[in-house]
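Student: A predicted structure for the sequence below; I have some questions about it.
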Amino acid sequence: MILPIVQHPDPVLRQLCQPVFDVAALGGLINDMFDTMYDAPGRGLAAPQVGRPVRLFVMDTTWKEGERTPVVMINPEFLSRSPEMQRNEEGCLSIAKHPVWVKRPERIEVMWMDETGAQRRGAFEGIAAACVQHEMDHLDGVLILDYEETA
């Protein structure tokens, strides 16, 4: 099901999201978030963007080029961030038609739970790293607008 995407300045976008303790309680939210993200069309979507202030996001950084590589991250945490930085123009589904140049670490390592509740760990670089960081920002109430003056 396609969900409505919350738009800035809705206060849910600035909330610190709560951890997920029961993955099964998410029900169909994960599938609905993927449907919504692909329909939008975006590369990532965090739960607060659909009005749910929990530490969950979905992403797929390759689907626009043809191959789908969907990722679900529940309660993600950074393990490391590279000192090397990248600068990209980022858009946000909750801030329509307002891309912002953002500087972020080029490579990151993250630990999270997947949709089955299994612990996962992975390294990301380039656009995938930027996407993970963008979505993790949403879980902490941070928006690309907060980077406008610093990038």
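Tutor: Ah, there it is. Keep in mind the model is a prediction, meaning the values are calculated, not measured.
Student: For the rest of this, base every contact and every neighbour count on C-alpha atoms.
Tutor: Fine.
Student: Contacts only, for residue 89.
Tutor: 99, 100, 101, 102 (CA atoms under 8 Å, 6 or more residues apart in numbering).
Student: Which of the helices or strands spans it?
Tutor: In this structure, residue 89 is located in strand 85-92 according to DSSP states H and E.
Student: Following the chain onward from that strand, which element is next?
Tutor: Next in sequence after strand 85-92, counting helices and strands by DSSP H and E, comes strand 95-105.
Student: which strands and helices sit next to that next one?
Tutor: In terms of contacts (3 or more CA pairs under 8 Å, 6 or more residues apart in numbering; DSSP states H and E), strand 95-105 is packed against strand 85-92, helix 126-139.
Student: want to compare, so here's the second one:
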Amino acid sequence: MAVRKIVQYGDKHLNKISEEVKEINDEIKGLIQDLKDTLGTVSGVGLAAPQIAVNKRVILIDVTEDNSDPIILINPKVKSASKETAVDYEGCLSYVNHEGLVERPTSMVVEALNEEGKLITYSVKDFMARVFCHEMDHLEGILYMEKATEMYVLEDIEE
């Protein structure tokens, strides 16, 4: 479909609670393809619909280098999360050249619809649990900076 512009910190779409997807129709399938096309052009592992200015509860996660194994989450819900947490660095495609330390559960169980409308249960740990949390926060209008205990500006170091 199309590579979309990733909206940046300060854009109103990033602070809105996204709408539940009622039907997986051509509009939603087009949105999913746009998320795939857009994530394929940047160095990131996840993209939520609000980041391309669409406030629908749709997320794409793909941690492969060649974007060959996309996970689509439609209307995701956390079923359980570990009490055990870990603090690690996070960045965001909507707040480039920054990262922060964020505390997240080390494991969780999430239910979501896939792009065929089938309910799938995901049990994720460590890095994937962090990615799921980060992207699901976007659907609630929450940015990782709001949860970070420390923030850093990343600078290019010329050799």
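Tutor: Ah, there it is. A quick note: this is a predicted structure, and the numbers were derived from the prediction, not measured.
Student: Give me the TM-score for these two chains.
Tutor: The TM-score (TM-score structural alignment, normalised by the length of the first structure) is 0.93; 149 aligned residues with a CA RMSD of 1.5 Å.
Student: List the superposition-based mean deviation of the strand holding residue 89 of the first structure with respect to the second structure.
Tutor: Superposing on the second structure places strand 85-92 of the first structure at an average distance of 0.9 Å from its equivalents, by mean CA distance after the TM-score superposition for the first structure.
Student: Could you pull out the buried residues of that strand?
Tutor: For strand 85-92 of the first structure, burial by neighbour count (16 or more other CA atoms under 10 Å) applies to 86, 90, 91, 92.
Student: Which of those residues sits closest to residue 129 of the first structure?
Tutor: residue 86 (9.7 Å; CA to CA).
Student: now the closest one: how far from residue 64 of the first structure?
Tutor: 21 Å (CA to CA, to the nearest Å).
Student: If we ignore the residues flanking it in sequence, what's nearest residue 110 of the first structure?
Tutor: residue 78 (4.5 Å; CA to CA, 6 or more residues apart in numbering).
Student: isn't that neighbour right next to residue 111, touching?
Tutor: Yes - checked against CA atoms under 8 Å, the pair residue 78 of the first structure and residue 111 is within contact range at 6.5 Å.
Student: Helices of the first structure, residue ranges please.
Tutor: For the first structure, applying DSSP state H gives helices covering 29-39, 126-139.
Student: most tightly surrounded among the ones you listed?
Tutor: helix 126-139 (a mean of 22; mean count of other CA atoms under 10 Å).
Student: hmm, back to that, tell me which of the helices of the first structure approaches residue 12 of the first structure most closely.
Tutor: Of the helices of the first structure, nearest to residue 12 of the first structure by CA to CA is helix 126-139, at 9.8 Å.
Student: Would you mind getting the average deviation of that closest one from the second structure?
Tutor: By mean CA distance after the TM-score superposition for the first structure, the fitted helix 126-139 of the first structure averages 0.4 Å away from its aligned residues in the second structure.
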